[in-house]
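Student: Starting from these lines, generate the structure:
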Amino acid sequence: MTEEGETLELYNLHYSDLIALSSSDHQLPTAYEDMEHLESVMSTIMKNLGPSGPGLLAITGVPNVSDLRRTLLPMARKLALLNNEDRKRLLKDHGLGSDVPLKNIDRTVSPFAMQLKYNLNPAVSNLCNINHSETEGYSSEMESPCEFKNLGNIFKDLGNCMIELGLRLARVCDKIIGRHELEQSLLESCSAKGRLIHYHSIVDNLILQASNETRSRIKKTERTCGNHSDLWQQWHYDYGVFTVLTDPMFMFAPESNGSCDGKECPSPSGHTYLQILDPNKNSVVTVKASSGSFIVQVGESGDILSKGKLRATLHSVCRPKSLENLSRETFVVFLQPSWSKTLFPYDFPVESSSSNGEDSRICDEENRCQKPSSDIGKLVPPLCDRLKNGMTFAEFSRETTKQYYGSSGLQSKR
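Tutor: Got it, this is the predicted structure:
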């Protein structure tokens, strides 16, 4: 993927429209102009999330979150570059963990994760109603360094707000589709995974190399750092219902003093470095989102539960080769069904498949896979190899993780 390639500017769904559309029917506006506007918005939502669209959109105008984002995202890089013992203690103090081996100094991504619990009734509580005076004045029993003050609380507050966005959008999609499985499956789960992610610059890896005490590992890093991939994150589908992401923050690392401090900067290319495979054009496009917005993309469970009315997004994160001191910070919430939710992939209606009449990921009734429509598609384990009719979401997630990352996974070495 080159930075000069095609760019997709996401559709912006305003938070006020999301609130109106996800409210009870008797609370909807009665004025003709307002109803006409909301009907147009609903049509545009499905155009972007459905089979003919990219499978993602942006939500703008969310109140009370800009300070949370500005405070939380820079912590990702600082956490990534801490020494292992201090980071382990700090993460434990704030209720966070990681799902990659952080002792690996060659890693290109450092994620810090927490399971976010919620207990909402179908009315969908307003989780974005955050009092900033309270946010700024958090008291913590942990004796954390000042730059990590209230890490866990800010993580939860921003995560809960993003959960609300996903729940409301699920309700709107259910209304349009005429089903109730998306929102209900999320309410039954009562849990989402939040992940604060630092995408390393080359300079970050050199800092980790310099701080490593074992000479043999330093030599190994010297060999591997110069041969970095042009992808921060390999091609994959998310397997939940919705993934909600902050507009990323970019930081330039000081090249001379090995400091963990970085300076926030605009995206050098003007886009997010998130890229998707557009299945209708069979081409890679890079995503551009409004500043301060939240990106929502459809996962495979959302695709399945909507019976193909929503399209899962095949995506990756590209890495600028020419900017060795540029890092990328983002916060992601994965909304998924309950582990016991049963999935049935075989009853997709023909009219919900892609424009050429085929869906390259769904099994046909005789349990045969269609051939992938592109070389990029061949990198991803086919859905019909990971999901059998009647599997629970827990079984599907285990099989997907195994095939992506396990010994038999096509991308197991990533």
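Student: rest of the way, CA atoms for contacts and neighbours
Tutor: Fine.
Student: On the three-state scheme, the closest residue to residue 295 other than its chain neighbours is what?
Tutor: In space, and not counting its chain neighbours, residue 295 is closest to residue 58: 4.4 Å by CA to CA, 6 or more residues apart in numbering. Three-state assignment for residue 58 (DSSP: H, G, I helix; E, B strand; the rest coil): strand.
Student: I'd say residue 58 and residue 296 touch.
Tutor: Yes - between residue 58 and residue 296 a contact is recorded at 6.1 Å, counting by CA atoms under 8 Å.
Student: Give the other helices and strands that the helix or strand that residue 233 is a member of contacts.
Tutor: Assigned by DSSP states H and E, residue 233 falls within strand 231-236. Secondary structure elements in contact with strand 231-236, counted by 3 or more CA pairs under 8 Å, 6 or more residues apart in numbering; DSSP states H and E, are strand 315-318.
Student: Just the helices from the stretch 301-414 of the chain, written as ranges.
Tutor: Taking DSSP state H, counting those that start in this stretch, the helices of the stretch 301-414 of the chain run over residues 383-386, 393-405.
Student: Of all those, which one comes closest to residue 5?
Tutor: Residue 5 sits nearest to helix 393-405 of all these, at 27.0 Å, using CA to CA.
Student: Could you check the angle that closest one makes with strand 231-236?
Tutor: Helix 393-405 and strand 231-236 are oriented at 130 degrees to each other (axes from the mean of the first three to the mean of the last three CA atoms, to 10 degrees).
Student: chain center to helix 393-405, what's the gap?
Tutor: If you compare the mean C-alpha spot of helix 393-405 with that of the full chain, they lie 17 Å apart, counting by CA atoms, centre = their mean, to the nearest Å.
Student: looking just at contacts, which helices and strands does that helix meet?
Tutor: Using 3+ CA pairs under 8 Å, 6+ apart: helix 393-405 touches helix 383-386.
Student: can you rerun that using 10 Å?
Tutor: In terms of contacts (3 or more CA pairs under 10 Å, 6 or more residues apart in numbering; DSSP states H and E), helix 393-405 is packed against helix 300-305, helix 383-386.
Student: Now that helix: buried residues?
Tutor: Under the neighbour-count criterion of 16 or more other CA atoms under 10 Å, helix 393-405 has 393, 395-397, 399-400, 402-404 buried.
Student: With distance to residue 302 as extra columns, can I get the residues you listed in a markdown table?
Tutor: Shown next, in a markdown table, are the buried residues of helix 393-405 (distance: CA to CA, whole Å):
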| residue | distance to residue 302 |
| --- | --- |
| 393 | 12 |
| 395 | 16 |
| 396 | 13 |
| 397 | 13 |
| 399 | 17 |
| 400 | 15 |
| 402 | 20 |
| 403 | 20 |
| 404 | 19 |
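Student: Return the closest of these with respect to residue 254.
Tutor: residue 404 (34.6 Å).
Student: To compare with the earlier structure, here is another sequence to fold:
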Amino acid sequence: METAEVLQLYELRYSDLVLVSSNDESLSSAGELERAESTSKAIMEALGPAGPGLLAITGVPKSASLRRTLLPLARKLALLNPNHRKGILKDHNLGSDVPLKNPERNVSSFAMQIKYSHDFDEPELNSEHGSVNEFENLGNGFRELGFCMMELGLKLARVCDRAIGGNELEESLLESCSAKARLIHYHSSLDSSILVEEAMSTKRTSKRPFNSSRNWIGDKCKQVSGICSDNLWQQWHYDYGIFTVLTAPMFLLSNHPQAKEERDQEYAYPNGNTYLQIFDPRKDNVFMVKASPESFIVQVGESANIISRGKLHATLHSVCRHSKFENLSRETFVVFLQPPWNKTFSVTDYSMDKSLEISSEVKQVDDPEQSRLTEELQKIVPPLALRLKDGMTFADFSRETTKQYYGGSGLQSNR
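Tutor: Modelled structure (predicted):
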């Protein structure tokens, strides 16, 4: 999908977000009022039904240094000796929601549940791993960057609530009391070969071959061809929370750990893109997302779509590989902002607008490739109407959504 059309995100300056999320009484001039109104309108256009369902936030204080410190640790953790990594994750109260023992995985994910009430006590490290090392402030890095991103989501929810009416989005985030943060390493081909080599050398290769297609969509991936192919790091899906806040990714060009050359050098965005891609059902087309390297990307989730009665638009998205750089990995940090588990969804006043989902009938388009794309997405992405029922709690909705994407019981990891 490297030939996909490019979508340049609307860039919201942090100072404008602070302004537009503040109380109207604090706006001291007609100019500030006008700026707040135009900014609010632009936000709703980007996140609403006529927009892509995502935007970028720039100029967030301290974000550049936090991002540059934390993101490179994703690859280092992914390639650590499993026993060493297990100790470090335990020291910092981190878990994972991918099978880290599987050497053929495409992604390594390290997760922490972050509470809204917090402090920044230094973690107590096990002396076995040393008192001073590159992972010493891993947990604090999770929390500090995570809290920053949670605040962005809360401010944005406040702005959307005012435009929609009421304060249900912000209240839902505050009532949940926590959010899940993930540090994600998207493996380069080199990383994958290193893990397989190490597994073979230690005789830890699984007796049963790993079916990577089950990472996201199980056996349904076998039914289709191009859209679920190896050129995707992460398969097509909707996020089902309220907002997903992501750091713009960091790309690392790496050498084999035994090589003498300097490794893990940051690499400029290939073709200037993030390699996050979205599908626009109105245009039956895929767009590659473009954003500034030190910005934050905010995506609307399906819960926000439901709570806002369709005034916010959830985005179908995936993460694409770059086919020409086998040594290029992708690092990002993500915070998932969700309503409380007991939040009850009502669809009485909510119309499941089929124009915002993959339509049940493939539109007639001139480009047969686009028509095929829509057909294949229908096979692998479970429609919202089949996962959401009136009176369902967020816990029920989460379980049903996870079950239809991943199979199994649909239960999330606690970490």
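Student: Once aligned, what mean separation remains between the strand holding residue 233 of structure 1 and structure 2?
Tutor: Superposed on structure 2, strand 231-236 of structure 1 shows a mean distance of 0.1 Å to its aligned residues (mean CA distance after the TM-score superposition for structure 1).
Student: and that strand, which stretch of structure 2?
Tutor: Using TM-score structural alignment, strand 231-236 of structure 1 lines up with residues 232-237 of structure 2.
Student: Stretch 271-281 of structure 1 now?
Tutor: Stretch 271-281 of structure 1 corresponds to residues 273-283 of structure 2 when matched by TM-score structural alignment.
Student: First residue to last residue on the matching stretch, what's the distance there?
Tutor: End-to-end distance for stretch 273-283 of structure 2: 20 Å, by CA to CA, to the nearest Å.
Student: ok now it, how far from the chain's centre?
Tutor: On the basis of CA atoms, centre = their mean, stretch 273-283 of structure 2 sits 14 Å off its chain's mean C-alpha point.
Student: and if you look at stretch 26-39 of structure 1?
Tutor: For stretch 26-39 of structure 1 - counting by CA atoms, centre = their mean - the centre lies 32 Å from the chain centre.
Student: what does stretch 229-242 of structure 1 give?
Tutor: Distance, centroid of stretch 229-242 of structure 1 to centroid of chain: 8 Å (CA atoms, centre = their mean).
Student: Now the longest helix seen in structure 2: buried residues?
Tutor: Longest helix in structure 2 by number of residues (criterion: DSSP state H): helix 138-164. Across helix 138-164 of structure 2, burial judged by 16+ other CA under 10 Å covers 138-150, 152-161, 163-164.
Student: returning to that earlier point: between the helices of the stretch 301-414 of structure 1, which one is closest to residue 327 of structure 1.
Tutor: Nearest of the helices of the stretch 301-414 of structure 1 to residue 327 of structure 1, taken as CA to CA: helix 393-405 at 24.0 Å.
Student: what's the average per-residue distance for that closest one once overlaid on structure 2?
Tutor: In the superposition against structure 2, helix 393-405 of structure 1 averages 0.5 Å from its aligned positions (mean CA distance after the TM-score superposition for structure 1).
Student: Next, show the common contact partners of residue 58 and residue 296 of structure 1.
Tutor: 244-246 (CA atoms under 10 Å, 6 or more residues apart in numbering).
Student: Looking at the residues you listed, which are in strands?
Tutor: Secondary structure from DSSP state E places 244-246 of those in strands.
Student: how far away is residue 103 of structure 2 from residue 319 of structure 2?
Tutor: Applying CA to CA, the value for residue 103 of structure 2 to residue 319 of structure 2 is 20 Å.
Student: Residue 74 of structure 2 now?
Tutor: Using CA to CA, we find residue 74 of structure 2 at a distance of 17 Å from residue 319 of structure 2.
Student: Tell me the residues of structure 1 aligned with stretch 186-195 of structure 2.
Tutor: Using TM-score structural alignment, stretch 186-195 of structure 2 pairs with 199-208 in structure 1.
Student: Residue 71 of structure 1 maps to what in structure 2?
Tutor: Per TM-score structural alignment, the equivalent position to residue 71 of structure 1 in structure 2 is residue 69.
Student: Mind telling me what element that match is part of?
Tutor: Per DSSP H and E, residue 69 of structure 2 falls inside helix 63-70.
Student: List the superposition-based mean deviation of that helix with respect to structure 1.
Tutor: Looks like 0.9 Å for helix 63-70 of structure 2 (mean CA distance after the TM-score superposition for structure 1).
Student: what sits up against that helix?
Tutor: Contacts of helix 63-70 of structure 2 with the rest of the structure, by CA under 10 Å, 6+ apart, involve 134-135, 137-142, 144-146, 148-149, 183, 247-250, 266, 293-296, 331-333.
Student: 6 Å instead?
Tutor: Helix 63-70 of structure 2 has contacts (CA atoms under 6 Å, 6 or more residues apart in numbering) with residue 294.
Student: next structured bit after that helix?
Tutor: helix 73-78.
Student: What residues in structure 1 pair up with the helix or strand just after that following helix?
Tutor: Sequence-wise, the next helix or strand downstream of helix 73-78 of structure 2 (DSSP H and E) is helix 82-91. Aligned using TM-score structural alignment, helix 82-91 of structure 2 spans residues 84-93 in structure 1.
Student: Now find how far off-centre that stretch is within its chain.
Tutor: Using CA atoms, centre = their mean, the offset of stretch 84-93 of structure 1 from its chain centre is 24 Å.
Student: again with stretch 353-371 of structure 2
Tutor: Centre-to-centre, stretch 353-371 of structure 2 and its host chain are 25 Å apart (CA atoms, centre = their mean).
Student: So which bits of it are buried?
Tutor: For stretch 353-371 of structure 2, a neighbour-count test (16+ other CA under 10 Å) marks 356-359, 362-363, 370-371 as buried.
Student: what's in contact with that stretch?
Tutor: 281, 284.
Student: now do 10 Å
Tutor: 49-50, 279-286, 305, 309-310, 313-316, 372-378, 381-385.
Student: which among the residues you listed end up buried?
Tutor: Those of these that meet the buried threshold are 49, 279-281, 284-286, 305, 309-310, 313-316, 372-378, 381-384, by 16+ other CA under 10 Å.
Student: neighbouring contacts of the match of strand 231-236 of structure 1?
Tutor: 1, 105-107, 186-188, 213, 215-217, 221, 226-229, 275-279, 315-323, 330, 377, 380-382, 405.
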